[in-house]
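Colleague: Would you be able to build a 3D model of this:
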Amino acid sequence: MKNNSTPIASPKGVEDTESRNLQQATIYRILLAVSFVHLFNDSIQAVIPAIFPILKENMLLSFAQVGWISFALNMTSSVIQPVIGYAADRKPRPILLPLGMCCTFAGVMLLAYAGNYTLVLISVMLIGVGSATFHPEGMRVAHMAAGLRKGLSQSIFQVGGNAGQSLGPMLTKWIFIPFGQMGALSFTIVAAAGVAVQTYVARWYRDMLKDGYTFRKKSSVRKIDPARSKSILNATIILVFLVFVRSWYGASIGSYYAFYLMDNYKMSLDNAQVYIFMYLAAGAVGTFFGGPLADRFGRRNLILMSMVGTVPFALVLPFVNQFWAGVLLLIGGFVLLSSFSVTVIYAQMLYPGNIGTISGLITGLAFGLGGIGSLVIGNLIDYIGITKVFVACGFLPLLGLLALLLPDDDKLEEWAAD
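Modeller: Coordinates of the predicted model:
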């Protein structure tokens, strides 16, 4: 009879074992699902810069007004992200995944019928709120489904988003030039598909939480040495600034380089969009390979190389012919965005147990600051001309030298392990 009592002492151990197994398994179907939704979400966001030439012509907008549209999208989608991420770290909310895509659906619908500048701003803000809701929880799902393969999971998740962004120029060529502003209506189908997939992912997310999955270890509440806390804060500031600079330069290409090609090479709008697609598609490929390259050369080193390595191509770009412009965009896009997923992983290692908050900070707030850059660039183009602005933007990646001030990988792993 005494033997019957032995299992009573083991539920805690069994529960701990099951929890560890839940956190070690890599769930590829969920990783792929959330990556596809990332593609859906960011392809819809790419609709906004893709429609800039149409809106500029139809509503007789200045470059500064175009910059305000980009600013409204980026600030809405970014400033909210750390807040949602912080709340999700305290209490996960799987329902936010489909709800975010519902908000995006409403924004796209309004954009198709927006008859004035104010309605355009409201529509892009709705799309921004949907994106802000998706990203922190989406990254938490990717982290949850990764098991022990965190780097791979970020590459899979982020390549979906960058692939979606790369579609923007081709959307202009295939949809907005033939159909005009009403072409945005077709993206309600994409948003509806995103709602369906997010509902499936949210159910899995909810079930994992019920089965005992946790993001936060008990040891993560330890008291951190004040000197280390200061070092982590300094590293965070540098990392956010580097992402800001990268986003600022990316905004100059994604939002305005088509106008540069049309102005300097007398290129048609649809042909100019092919060049932007080449840059963004190369960036998506660079994002995928960034994780393995960081494993080989180190996370900090890759962040440094991706920024500084872009400088020669960025400086020469305004002075070459059309053929070499395409070559430089391919190489520059690959090199610059190879650090995209690596910066997220680096930040998550600075703050283990706060996946939603730090992911929202890096991909949200830092991109919002990039939106400010887009606004500044638009105003500068109106005042000094597009050629001078692109020559000046070529120097931006030089600020990547600040990556030398980041803690090296050994120090980062030491902090994450403690």
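Colleague: rest of the way, CA atoms for contacts and neighbours
Modeller: Will do.
Colleague: in the protein, which spans are strands?
Modeller: Taking DSSP state E as the test, none of the chain falls into strands.
Colleague: So the most centrally placed residue in it versus residue 78, what's the distance?
Modeller: Centroid-nearest residue in the chain: residue 363, 4.9 Å away (criterion: CA atoms, centre = their mean). Computed with CA to CA, to the nearest Å, the distance linking residue 363 and residue 78 is 7 Å.
Colleague: for residue 242, same thing?
Modeller: From residue 242 over to residue 78 (counting by CA to CA), the distance is 16 Å.
Colleague: dump the residue contacts of residue 206.
Modeller: Neighbour list for residue 206: residue 94 [criterion: CA atoms under 8 Å, 6 or more residues apart in numbering].
Colleague: Let's see this one next, to set against the first:
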Amino acid sequence: MPRNRSIVLLSAGHACVDVYQGAVASLVPFFVAERAYSYAAASGIVLAASLLSSVAQPAFGALTDRRSIPWLLPVSTILGGLGVALSGLGGSYPLTLLFVAVSGVGVAAYHPESARIARLASQGSHSSMGWFSFGGNVGFAAAPLLVTAVVATGGLRFSPLLVIPAVVGSVFCLPVLRALEKTASAGSGAPTVTGTDDRGSFLKLSLAVVCRSVAFVGLSTFISLYARQRTGGGTAAGTAALFVLYLGGAAGTVLGSRLADRWDRVTVVRMSYLVTVGAVAGIVFVPGPAIYPFIALTSIGLYVPFSLQVTLAQDYLPSRMGTASGITLGLTVSIGGLISPVIGGLADATSLRTALTPLILAPALSWLLFRTLPEPATPFGAEPVRTPGPVAAPGPGSPFE
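Modeller: Down below sits the predicted model:
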């Protein structure tokens, strides 16, 4: 199967899975309206899905390091959709928590193995990995539209219809898995992973991802309210700010992978974080509608490193690619979510502007950490290209060629 087709299918499947990362939060207003859940109860539902998913991902990563489990992709996709689909049935709060937790486990099981397979299918291409990550961004952003279209039509009793993306996503996985099985039967195998684990660099990278997560989660939580304050606008001003933040993320993911095909990943990520420092400062201090370009620049700056950090983590821990993917995509991201209540408490005690000001330091810390990181040689046989120029076509022999 041609490499590009495999990546397109994996990206589409990734979008179908990450719909369920955004779906739980999108269901909260409907839970509050139909079941009279308190805000605390509603936030508990989101926490049950996101925290369990983030913490479980490294465990699934360690499991996939011991053995390849490609069938986990369609199974986990269905599990993620089934949990969300069942969460709208019945009125029991414990059952609702259980169902969204099941969805979180499905999402957690999907990402480490899918990232490993996508890396093999891409033959180490940063551009291909960027498109794989882009699929997840699209799915996350589409979740509110999908949930509103379904649940606003017929209420929570229509929630079983939300399983449809999971069914579609599981079907997208099948041709890629058949290609893997065919390759294994032919005896050509996957590329041999070489290299020594660099745990020190992986730790620094993980800390940089934590700082990035603090900045992005903090802004995504409060940017709508802050934009309304700074522009003097209403709900539309806040919604526009959140839309720009998400849209810029999708653009940044693709841009980052393209830049990394011309320059090394560490340099691209380092410069991106440096630009983000100024962009976040613009959000905090620039008044009026001029805040929107800074929101877009911040989003792009925070998402340029997104897929590059995953491949860097895999290259720093070549013998434990699943663990590296699970920690980078899951555990470090959840820590950013834990900081949001601190920002909210500070905003209650002072002002939202004061509470958001420390977020300027987050990309600055990421930049400092990346200043000491080396560019690893990729375990897929392709040395990083460090100067502008045409990207060489992949050589023959790939299991996805």
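Colleague: Need the TM-score from the superposition.
Modeller: Superposed pair, TM-score by TM-score structural alignment, normalised by the length of the second structure: 0.81. Supporting alignment: 381 aligned residues with a CA RMSD of 3.3 Å.
Colleague: Residue 242 and residue 78 of the first structure: which has the busier surroundings?
Modeller: residue 78 (29 against 23; other CA atoms under 10 Å).
Colleague: In space, what's closest to that one - neighbours in sequence excluded?
Modeller: residue 364 (3.7 Å; CA to CA, 6 or more residues apart in numbering).
Colleague: Give the burial count for the aligned partner of the one you found in the second structure, as a bare number.
Modeller: Structural alignment (TM-score structural alignment) places residue 364 of the first structure against residue 330 in the second structure. Residues lying near residue 330 of the second structure (other CA under 10 Å) number 25.
Colleague: I'd guessed residue 330 of the second structure sits against residue 53; true?
Modeller: Yes. Between residue 330 of the second structure and residue 53 there is a contact under CA atoms under 8 Å: 7.1 Å.
Colleague: tell me, what's touching those two both at once?
Modeller: residue 108.
Colleague: Contacts only, for the match of residue 364 of the first structure.
Modeller: 53, 54, 55, 56, 57, 58, 108.
Colleague: how far away is the equivalent of the third one over in the first structure from residue 362 of the first structure?
Modeller: With TM-score structural alignment as the criterion, residue 55 of the second structure lines up with residue 79 in the first structure. With distances defined as CA to CA, the gap from residue 79 of the first structure to residue 362 of the first structure amounts to 11 Å.
Colleague: same thing with residue 234 of the first structure?
Modeller: 14 Å.
Colleague: Compare the two and say which one has the larger neighbour count.
Modeller: Neighbour count, other CA under 10 Å: between residue 234 of the first structure and residue 362, residue 362 has more, with 25 against 14.
Colleague: what about stretch 393-406 of the first structure, how long is it end to end?
Modeller: 24 Å.
Colleague: how about it: buried residues?
Modeller: Using 16 or more other CA atoms under 10 Å as the test for burial, stretch 393-406 of the first structure gives 393, 394, 395, 396, 397, 398, 399, 400, 402, 403, 406.
Colleague: go on, stretch 16-31 of the first structure?
Modeller: Using 16+ other CA under 10 Å as the test for burial, stretch 16-31 of the first structure gives 19, 22, 23, 26, 30, 31.
Colleague: any chance of these in a markdown table, plus distance to residue 59 of the first structure?
Modeller: A markdown table is the format used below for the buried residues of stretch 16-31 of the first structure (distance: CA to CA, whole Å):
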| residue | distance to residue 59 of the first structure |
| --- | --- |
| 19 | 56 |
| 22 | 53 |
| 23 | 52 |
| 26 | 49 |
| 30 | 42 |
| 31 | 41 |
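Colleague: quick one: the alignment partner in the second structure of residue 247 of the first structure from residue 333 of the second structure, how far?
Modeller: Counting by TM-score structural alignment, residue 247 of the first structure lines up with residue 213 in the second structure. Going from residue 213 of the second structure to residue 333 of the second structure by CA to CA gives 5 Å.
Colleague: mind listing the helices in the stretch 151-300 of the first structure by residue range?
Modeller: 168-171, 177-179, 187-210, 226-264, 269-297, 299-308 (DSSP state H, counting those that start in this stretch).
Colleague: deepest of the ones you listed, which one?
Modeller: Greatest average neighbour count among those goes to helix 168-171 (a mean of 26), per mean count of other CA atoms under 10 Å.
Colleague: Dump the buried residues of stretch 393-406 of the first structure into TSV; add distance to residue 147 of the first structure as well.
Modeller: What follows is those, written out as TSV (distance: CA to CA, whole Å):
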residue	distance to residue 147 of the first structure
393	40
394	40
395	40
396	37
397	34
398	36
399	35
400	32
402	32
403	29
406	27
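Colleague: Helices - which of the residues you listed land there?
Modeller: residue 393 (DSSP state H).
Colleague: which one of the buried residues of stretch 393-406 of the first structure sits closest to residue 163 of the first structure?
Modeller: residue 397 (22.2 Å; CA to CA).
Colleague: counterpart of the closest one in the second structure?
Modeller: Here residue 397 of the first structure is matched to residue 363 in the second structure, going by TM-score structural alignment.
Colleague: so its match touches residue 273, yeah?
Modeller: Yes. Judged on CA under 8 Å, residue 363 of the second structure makes contact with residue 273 at a distance of 5.3 Å.
Colleague: how far away is the alignment partner in the second structure of residue 106 of the first structure from residue 140 of the second structure?
Modeller: Taking TM-score structural alignment, residue 106 of the first structure has residue 82 as its aligned residue in the second structure. Counting by CA to CA, the gap from residue 82 of the second structure to residue 140 of the second structure is 17 Å.
Colleague: So for the two, which residue has more residues nearby?
Modeller: The neighbour comparison of residue 82 of the second structure against residue 140 (other CA under 10 Å) goes to residue 82, with 25 against 21.
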